[in-house]
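# dropping the sequence and predicted coords here.
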Amino acid sequence: MAMIILGALIPVFGLILLGYGCGRFDLLGDRAFEVLNRFVIAITLPVLTFRSIARMDPTDLAQPSMMIAVVGGALATYAIGFAIEKGLGRSGGEANIAGLCACFSNTGFVGLPIALLTFGPDTVAPVAVTMLLYSAVVFTVGVVMSEMAANHGHGMAAGLKLAGRSVARNPLILLSSLGVLWCLLRLPLTGPLDVLLSTLAQATAPCALTAIGIFIALPRERSAPGPIARALILKLGVHPLLTAGFVLLLPPMPPLWAKMAVLMAAMPSGASSFVLAGKAGRWAMELSAWTVMLSTTLASLSLIAILWWLGA
């Protein structure tokens, strides 16, 4: 089991290390980090989300208990992380990134391989639904909060109007909505179009993780350990426990779906929080980059316990 987990985590470390090398030796130029980050948030992440949703079987969306457990566990963890950092004097934008670091799981790049190798091919449907919920619901909350924080100085009404306009034009939200419509109408997604979308979608994790490595290589002030430690505790401990609590309290769902809800919550922090961190400033970028890297490291141990608990 340990080798399965390490096998899924090594590519994450490898891409971060590659980015670090590129940044350390200036192989991609001084704007490489900014360009990669924009490429992910404007193109590859929305395409990945659209393709994941559009290719789903509409019947997989008929698992309300599982969907509530996934979203409830994530948003409850987000709220705790946000409230803690806001209470300690951080800005709304910074607290938003802290909440995302604590609740947004790396389901596609780490979660799916581990699920397939430990529980078999039947995990594809519940993991796909979980990926949909994190991308289309949880990340959308982060986008909305990011826009509201960015427009805070305009006054409450004007800020909400500007944030709503920005969210409505956000590529991720637009393509998520289109993906749901595509799925419900059972429209085909094949041929050259699907090949193009698949190629772009597969670039999301490599580009985001490489961008994190480049950022880590940049000159920096010393990172504050307190916020990072809080994010790690919330992500690897509180998030799966809250999700398990929702699973136990809600009406019964298929056992495998319940296990996948908890297992995906226990995954390390996804790089998507880093995509939004640039708007919140240097502190948020430091927090996100180190949380992604350290949660991935610590997950090599915590996931063994989670998988044993779930009966893998």
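Nice, thanks for sending it over. Numbers count the residues shown, from 1 in each chain.
# contacts, neighbours, all on C-alpha from now
Noted.
# Lys6 against Ala299, yeah?
Slight slip there: residue 6 is Leu, not Lys. No: if you go by Cα atoms under 8 Å, Leu6 and Ala299 don't touch, sitting 9.3 Å apart.
# who has more neighbours, those two?
Ala299 (22 against 17; other Cα atoms under 10 Å).
# what about the closest residue to the more buried one other than its chain neighbours, distance to Thr243?
In this structure, Ala299 finds its nearest non-sequential neighbour in Pro268, 6.0 Å apart by Cα to Cα, 6 or more residues apart in numbering. Applying Cα to Cα, to the nearest Å, the value for Pro268 to Thr243 is 15 Å.
# those two: who's more crowded?
Neighbour tally, Pro268 and Thr243, criterion other Cα under 10 Å: the higher count belongs to Pro268, 32 against 29.
# got the contact list for that one?
By Cα atoms under 8 Å, 6 or more residues apart in numbering, the residues touching Pro268 are Ser105, Asn106, Lys235, Leu236, Val292, Ser295, Thr296, Ala299.
# adding another structure so you can compare the two:
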Amino acid sequence: MQQMLVSDLIPIFVVMILGYMAGKKHVFAPEQAQIFNKLVLDFALPAALFASIVRADREMLFQNTTLSLISLVGLVALFMTSYVTIMMFFKRTKAEAAVCALIAGSPTIGFLGYAVLDPLYGTGVETGLVVAIVAIVVNAVTIPIGLYLLNAGGGGNDGGPKESNSSALIDALKEPVVWAPILAVILVLLGIKVPAVVDPSFALLAKANSSVAVFAAGLTLAAYSIELDKEVAYNTFFKLVLMPGVFLIVGWLCGLDSTVLQMLVLSVALPPAFSGIIISSKYQVYTRTGTSSLAVSVLGFVIAAPVWVYLAKWITS
């Protein structure tokens, strides 16, 4: 766990602080953060998602049907719970609720999945299985749902009127961050292998994803400042306590193997997906609260991670 803190979480803080300082000292103007976000959302992130998903294979997805069903149903159900409750409790618009769900209801599995699980559980098949399944659900299911809800709520069309359901769906599918992971899933299900010779091209572009996304989050923090209120606390609770708690109970009741259950719980307890922050900043929806929720959740994960690993071990012992 100490290695995870040093090698995974501290670099996030360092890069985010650098972005924050650059924004505060006006090295970059607030509007320039949009350029970084566009680079990540339209190019680097789709490349990273595509490259990570196509590494899976069809056998991995069907090797553990229980794990796949728990991940799919659980992540989508909790995503929609975040979407509905934030409108009920905090009177947010549908567009704001969609972005909130992309943040509070989605773990950053593509960025931190292997980095957190490998040091604890090794690089075996089970680790790859958990990361691949959770990554596919987050990137190929919940992100498209979130963008659809964002467009349907009038948040993705430059403040214009709300779109019809069909128009919102079409607009969501046009986004590279949506169609790239969906294409990757289709290729995996069809058993089509992407030639290894193209990996370096995807990898070079994908490497910009994490660092630029975190730096841009720091710039956004500098423009909006961190706020600590009931809504940020609720989002942090939802991400770090409710989500892993639900998965722990459901996974235990469904008889998941102890190690697989530990990895699944830790995966969904990861801090919010940076893709949600990027989408928030691009469309200028839920930016201040979303960025504050990310910052607080990253800090909280340092405490939550070892607690959930211990509880998962204890409940299956």
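Received it, and whenever you're ready, just let me know what you need. It should be emphasised that the depicted structure is a prediction, and the values quoted were computed from it without experimental measurement.
# map the residue nearest to Ala299 of structure 1 onto structure 2.
Aligned by TM-score structural alignment, Pro268 of structure 1 pairs with Pro271 of structure 2.
# what ranges do the strands span in structure 2?
In structure 2, no strands are defined using DSSP state E.
# what's the closest non-adjacent residue to the residue nearest the centre of it?
Taking Cα atoms, centre = their mean as the criterion, Ala273 is the residue nearest the geometric centre of structure 2, at 2.4 Å. Using Cα to Cα, 6+ apart and skipping residues adjacent in sequence, the residue nearest Ala273 of structure 2 is Thr108, 3.7 Å away.
# touching, the one you found and Phe274? I think so.
Yes: the criterion here is Cα under 8 Å, and Thr108 of structure 2 meets it with Phe274 at 6.4 Å.
# between these two, which has more neighbouring residues?
Phe274 (28 against 22).
# now the aligned residue in structure 2 for Leu241 of structure 1: how far from Ile303 of structure 2?
Matched to structure 2 by TM-score structural alignment, Leu241 of structure 1 sits across from Gly245. With distances defined as Cα to Cα, the gap from Gly245 of structure 2 to Ile303 of structure 2 amounts to 15 Å.
# so between these two, which is more surrounded?
Neighbour count, other Cα under 10 Å: between Gly245 of structure 2 and Ile303, Gly245 has more, with 19 against 11.
# for the residue nearest to Asn157 of structure 2 when sequence neighbours are not counted, what are its contacts?
With Cα to Cα, 6+ apart as the criterion, Asn157 of structure 2 has its nearest non-adjacent residue at 6.5 Å, and that residue is Asn151. Neighbouring residues of Asn151 of structure 2 by Cα under 8 Å, 6+ apart: Ala95, Asn157, Lys162, Glu163, Ala168, Leu169, Asp171, Ala172.
# now with 7 Å?
Going by Cα atoms under 7 Å, 6 or more residues apart in numbering, Asn151 of structure 2 touches Asn157, Glu163, Ala168.
# Phe215 of structure 1 too?
The contact partners of Phe215 of structure 1, by Cα under 7 Å, 6+ apart, come to Phe33.
# tell me the residue in structure 2 aligned with it.
Aligned by TM-score structural alignment, Phe215 of structure 1 pairs with Thr220 of structure 2.
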